[in-house]
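Participant: model the structure of this input:
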Amino acid sequence: MAPTVRVRRVYDPPSEADGSRVLVDRLWPRGLAKDAAALDEWCKDAAPSPGLRTWYGHDAAKFDEFARRYRGELRDADHAEALHHLRDLAHEGPLTLLTATKDPGISAAEVLGDELRARGGRRR
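Facilitator: Got it, this is the predicted structure:
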């Protein structure tokens, strides 16, 4: 059974269905006070590299290529431990990946969520 992994904007109010709320952006969201974020943790090591993030620039036309490149990054040693940690959280219960992106459907958090759901939330 696939784990429950949701992707939401960090600016949206928390929901009881969220489970663990984890910010997966490398940069802290603009205008959001840390005490108002309602996070369980900030896992910035799961975020795309600065170079990939800059290249992508949240351009919807580049999303498919961005997703392909980011999936490649998720397999490297720099991202491995963060990805394993998120898989463990997803296995324990509902997990909500949070992003400051205006359109979460074309975000790194969405790609990350797809990866976690596809792998069943278990450590490999």
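
Participant: contacts, neighbours, all on C-alpha from now
Facilitator: Will do.

Participant: surely Val24 and Ala100 touch.
Facilitator: No: under the criterion of CA atoms under 8 Å, Val24 makes no contact with Ala100, lying 9.2 Å away.

Participant: neighbour-wise, which of the two wins?
Facilitator: Taking neighbours as other CA atoms under 10 Å, Val24 and Ala100 compare with Val24 leading, 27 against 21.

Participant: and the more buried one, what does it touch?
Facilitator: 42-47, 97-99, 109 (CA atoms under 8 Å, 6 or more residues apart in numbering).

Participant: would TSV of those residues with distance to Tyr56, secondary structure and neighbour count be doable?
Facilitator: Rendered in TSV, the data for these read as follows (distance: CA to CA, whole Å; DSSP: H, G, I helix; E, B strand; the rest coil; neighbours: other CA atoms under 10 Å):
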residue	distance to Tyr56	secondary structure	neighbour count
Trp42	22	strand	17
Cys43	20	coil	18
Lys44	17	helix	16
Asp45	18	helix	17
Ala46	16	helix	25
Ala47	13	coil	23
Leu97	19	strand	27
Leu98	18	strand	25
Thr99	15	strand	26
Ala109	14	helix	27
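
Participant: one more to line up against the first:
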Amino acid sequence: MIQCKRVYAAVAAGDGYRVLVDRLWPRGCKKDSLHLDAWLRELAPSAALRKAFCHEAERFEEFRLHYRNELAAHPEHWWPLLDKARSGTLTLLFAAREEQLNNATVLAEFLEDELDRQQPGSSPVCYADEAH
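Facilitator: Below is the predicted model of the structure:
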């Protein structure tokens, strides 16, 4: 199971494996007080894409498309998270105020699509033709 949660929300027993998926450390959070299992900056959108999106709702669909292309170009960054999601709860942590239109929700959707696509015993898919 994959879920998204603001980094500022309280830790819950059912959060499972908690991963921060933002490129920048969240404002106001001390590194020693934030409960997480990993900080995977490489899963965040590129700096150029993040700046172009600027958290504006009317740009979200374009952001979503470009971010999915970035993810498809680097399966080595997200492939290990599929096992975490298969074996328990994977919580993607983000700092954005907008709880629906953010990189974590796009990443969760992307990972869910990958889980649906894979069959037991399958090997990593080649994404070379999908990244533009």
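
Participant: overlay them and tell me the TM-score.
Facilitator: Remark: TM-score between the superposed chains equals 0.90 [TM-score structural alignment, normalised by the length of the first structure]; 119 aligned residues with a CA RMSD of 1.4 Å.

Participant: and whichever strand or helix holds Leu71 of the second structure, how far from the first structure on average?
Facilitator: Here Leu71 of the second structure, judged by DSSP states H and E, is contained in helix 60-72. Compared with the first structure after the fit, helix 60-72 of the second structure shows a mean deviation of 0.6 Å (mean CA distance after the TM-score superposition for the first structure).

Participant: list the buried ones in that helix?
Facilitator: Within helix 60-72 of the second structure, the residues that count as buried by 16 or more other CA atoms under 10 Å are 60, 63-64, 66-72.

Participant: and Arg87 of the first structure, what's its match in the second structure?
Facilitator: With TM-score structural alignment as the criterion, Arg87 of the first structure lines up with Leu82 in the second structure.

Participant: post-alignment, whichever helix or strand its match is part of versus the first structure, mean distance?
Facilitator: Using DSSP H and E, Leu82 of the second structure sits within helix 75-87. Its aligned residues in the first structure lie a mean 1.6 Å from helix 75-87 of the second structure after superposition (mean CA distance after the TM-score superposition for the first structure).

Participant: only the buried residues of that helix, if you could.
Facilitator: Buried, per 16+ other CA under 10 Å, within helix 75-87 of the second structure: 78, 82, 84-85.

Participant: that older thread, my read is that the match of Arg87 of the first structure contacts Phe110, right?
Facilitator: No: assessed by CA under 8 Å, Leu82 of the second structure is found out of contact with Phe110, at 10.6 Å.

Participant: centre-most residue in the first structure?
Facilitator: Here the mean C-alpha position of the first structure is nearest to the C-alpha of Ala109 (CA atoms, centre = their mean), at a distance of 3.2 Å.

Participant: what's that one aligned with over in the second structure?
Facilitator: Aligned partner of Ala109 of the first structure by TM-score structural alignment: Ala104.

Participant: check the gap between its match and Asp32 of the second structure for me.
Facilitator: Ala104 of the second structure is 22 Å from Asp32 of the second structure, where distance means CA to CA, to the nearest Å.

Participant: repeat that for Ala57 of the second structure.
Facilitator: Taking CA to CA, one finds Ala57 of the second structure at 33 Å from Asp32 of the second structure.

Participant: between the two, who's got more neighbours?
Facilitator: Ala57 (13 against 7).

Participant: need the counterpart of the more buried one in the first structure.
Facilitator: So Ala57 of the second structure corresponds to Ala60, using TM-score structural alignment.
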